[in-house]
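Enquirer: Provided below for reference: sequence and predicted model.
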Amino acid sequence: MTDNTADAPSGTPAGTPAETPPAPLTLLGLGAMGTALAGAWLAAGHPLTVWNRTAARAEPLAAKGAAVAATAAGAVAANRLVVVCLLDDASVEEALSGVDLTGRDVVNLVTGTPGTARDRARWVTGRGARYLDGGIMAVPPMIGVPAAGPYVFYSGSRGSFEEHRAALAVPAGTRYVGEDAGLAALYDVALLSAMYGMFAGVAHAFALVRAEAVDPVGLAPLLSSWLTAMTGSVAATAGELAAGDYTRDVVSNLAMQVAGVPTFLRTAEEQGVSAELLSPYFELMRRRLAEGSGEESLTGVIDLLRT
């Protein structure tokens, strides 16, 4: 009979598997995001090897226990899991050019396009490594702070993701979106595009009141609560797209909303504010009304954006 207690750590009940120690990994790139990632992994006890083109950036991390590699090749050789957080895709190619990637799992967290991610995946897998692309939905102060809600979209090798999920989840939550390496970048840019659209609307709103006796600090919570209330339309739009029916349960139809456009444009003119942030969307609304049904919601505008 095998003695199951022989290798049990002190204090571990017989038959209880020992806890897996934090996995070692390599991080290339110590900008603001890379440094935040490194700090989270070190705080969680992961043996970490780092490399940065400007070596001085690694000194604070070395003081916290990180091993500092003199070259990118040396850093890659140190561990199977290699996370890349450099400036851009050109920096990734420069850092890894000529480096032996055989048997490595490369996780690329550089913001790029879906096409760039697919090209980089072919470049990496062609050199004997598995590839994951990542889109970080967080800013550096959110990293390592679960309550802040940070997460990263991942796409590419499912096997690599599953094997390293625990380590990848330390600095931020993980959301795997598919084997197609370009999907993480697509999700990333889709969400950020919506964010910039919101920023445009907020900018226009503040511009309208800028010349009046309106306290922007007092207006801010009203804007925030209104935008929060309007987020319910996201699910409704998704449902209409999935069903192919843009007329179900419509409250404010396209015809009604187009009829209101002159009021927005006149108000902007009266306030001495350019309507350039809103005019393109209003023009799409008018086009959709001319081509479709006034009983639709605004969802049909999406079809006009496809080129």
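Expert: In hand now; what should we look at? Numbering: from 1, shown residues only.
Enquirer: can we go C-alpha only for contacts and neighbour counts from here?
Expert: Noted.
Enquirer: Excluding chain neighbours, what is closest to Thr111?
Expert: Distances taken as C-alpha to C-alpha, 6 or more residues apart in numbering place Gly135 nearest to Thr111, at 6.4 Å, with adjacent residues excluded.
Enquirer: Structure two is appended below for comparative analysis:
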Amino acid sequence: MNHNTETPVTVIGLGLMGQALAGAFLKAGHPTIVWNRTSSKADHLVAQGARLAPTIGDALKAGSLTIICVTDYPALYELLGANEVELEGTMLINLTSGSSSQAREAARWAEQRGTRYLDGAIMAIPSAIGTADAVILHSGPQADFAAHESTLGALGTVTYLGADPGLASLYDVAGLAMMWSILNAWLQGTAMLRTAGVDAATYAPFARQIATVVAEWLPGYAEQIDSGSFPAEISALETDTRAMEHLIEESEAVGVNTELPKLLKTMADRAIAAGHGKEQYPVLIEEFGKLRKD
């Protein structure tokens, strides 16, 4: 992809992530305008060639697109909603962390002020910004993403998810659910094996192999979920619950926490009670899709 380094970019918010974003644009050769409530946070960026805008309004006018990365959405509204700030005609890309409903509301808020808006989520730590390892998710109008995709490429691997502004936030938390679930499962197994003198480093390669094998099941399982049909091609849910019982019993026997395996079995038992025992594990999507308040 051609990368037009002449495009001026504004970065508002110079916390650790904002500084990394501005630094990546500078490194890629973009004229980079920065603004932060505490202007001293811009000093080292200015030393690298960034221009510190005197006001947030000046910062917005100076860039072809504006990246904002602040503490939260209330901070975004406080900064951009001030009377002296003119938003009409600007291209705003919001990389502030928040919920999907906040992202959709911000998109409506921006549209009412004549602002083009993309919401985004950063799936990376600050030190990875500017490398292919930094995955930046974007959602909102496709034309706006396409117009600025090459510029955004300075930040890392940019991905467009769809027109719904809330998708980036939803993918973000869905990714966190994957991360914590994998880590928690590994910690459960590690805790069990440590009781037999097996250290975490010894178990980790085996755990990684299992995680990789299970990941290969996902496309096929996704087809079952999307079709609403769950034939037991590998094993029936009622068979899986017997293995869950074994996991609980073994955890108890070696003196390891049983909360996680008991939670899994509770959900499986509910699905079986609802008549899904002969179906395959992905039928549990019905349980995951329900909000329980008990």
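Expert: Noted; the coordinates are in hand. Remember, predicted model here, so these are calculated numbers, not experimental data.
Enquirer: And the TM-score, once the two are fitted together?
Expert: Overlay of the two chains. TM-score (TM-score structural alignment, normalised by the length of structure 2): 0.92; 287 aligned residues with a C-alpha RMSD of 1.8 Å.
Enquirer: Could you find the counterpart of the residue nearest to Thr111 of structure 1 in structure 2?
Expert: Mapped onto structure 2 by TM-score structural alignment, Gly135 of structure 1 lines up with Ala121.
Enquirer: Tell me the secondary structure at that match.
Expert: strand (DSSP: H, G, I helix; E, B strand; the rest coil).
Enquirer: Just to check, it is in contact with Ala134?
Expert: No. With contacts counted by C-alpha atoms under 8 Å, Ala121 of structure 2 stays clear of Ala134, the gap being 10.7 Å.
Enquirer: Give me the more crowded residue out of the two.
Expert: Ala121 (24 against 19; other C-alpha atoms under 10 Å).
Enquirer: so how far is Asp226 of structure 2 from that one?
Expert: For Ala121 of structure 2, the distance to Asp226 of structure 2 equals 26 Å [C-alpha to C-alpha, to the nearest Å].
Enquirer: all strands for the stretch 51-200 of structure 2, in order.
Expert: 51-52, 65-68, 91-94, 116-123, 135-139, 157-160 (DSSP state E, counting those that start in this stretch).
Enquirer: Just put those in a markdown table and tack on distance to Gly197 of structure 2.
Expert: Listed next are these as a markdown table, based on distance: least, C-alpha to C-alpha, whole Å:
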| stretch | distance to Gly197 of structure 2 |
| --- | --- |
| strand 51-52 | 57 |
| strand 65-68 | 50 |
| strand 91-94 | 49 |
| strand 116-123 | 36 |
| strand 135-139 | 38 |
| strand 157-160 | 41 |
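Enquirer: Now for the match of Gly135 of structure 1: which residues touch it?
Expert: Contact analysis of Ala121 of structure 2 by C-alpha atoms under 8 Å, 6 or more residues apart in numbering lists 95-97, 136-138, 168-169, 172.
Enquirer: out of these, which one sits closest to Glu252 of structure 2?
Expert: Nearest to Glu252 of structure 2 out of the contacts of Ala121 of structure 2 is Asp172 (C-alpha to C-alpha; 34.5 Å).
Enquirer: which residue sits closest to that closest one, ignoring its sequence neighbours?
Expert: Of all residues not flanking Asp172 of structure 2 in the chain, Ala121 sits nearest, at 6.3 Å (C-alpha to C-alpha, 6+ apart).
Enquirer: For Val83 of structure 1, see how far away the residue nearest to Thr111 of structure 1 is.
Expert: Gly135 of structure 1 is 13 Å from Val83 of structure 1, by C-alpha to C-alpha.
Enquirer: Also Met256 of structure 1?
Expert: For Met256 of structure 1, the distance to Val83 of structure 1 - C-alpha to C-alpha - is 51 Å.
Enquirer: Now do the same for His138 of structure 2: its match in structure 1.
Expert: That one, His138 of structure 2, aligns with Tyr154 by TM-score structural alignment.
Enquirer: oh sorry, the question was meant for Leu14 of structure 2
Expert: By TM-score structural alignment, Leu14 of structure 2 lines up with Leu30.
Enquirer: okay, which residue is most central for structure 2?
Expert: In structure 2, the residue lying closest to the centroid (C-alpha atoms, centre = their mean) is Asp172, at 2.0 Å.
Enquirer: and that residue, what pairs with it in structure 1?
Expert: Match for Asp172 of structure 2 (TM-score structural alignment): Asp188.
Enquirer: Please list all residues in contact with its match.
Expert: Counting by C-alpha under 8 Å, 6+ apart, Asp188 of structure 1 has contacts 135-137, 153.
Enquirer: same deal with Ala53 of structure 2?
Expert: For Ala53 of structure 2, the contact set (C-alpha under 8 Å, 6+ apart) comprises 33-35, 59.
Enquirer: looking at those residues, which has the most residues close by?
Expert: Val34 leads the contacts of Ala53 of structure 2 on contacts (other C-alpha under 10 Å) with 32 neighbours.
Enquirer: I'd like the distance between Gly31 of structure 1 and Ser297 of structure 1.
Expert: In terms of C-alpha to C-alpha, Gly31 of structure 1 sits 44 Å off from Ser297 of structure 1.
Enquirer: Of those two, give the one with the bigger neighbour count.
Expert: Neighbour totals were compared for Gly31 of structure 1 and Ser297, and Ser297 leads with 25 against 17 (other C-alpha under 10 Å).
Enquirer: Structure 2: which residue goes with the more buried one?
Expert: Checking TM-score structural alignment: Ser297 of structure 1 goes with Gln280.
Enquirer: quick one: the helices in the stretch 101-250 of structure 2?
Expert: For the stretch 101-250 of structure 2, the helices defined by DSSP state H, counting those that start in this stretch cover 142-152, 167-194, 200-227, 237-254.
Enquirer: mean deviation of the first one from structure 1?
Expert: To tie it back to what came earlier, the one meant is helix 142-152 of structure 2. Superposed on structure 1, helix 142-152 of structure 2 shows a mean distance to its aligned partners of 1.3 Å (mean C-alpha distance after the TM-score superposition for structure 1).
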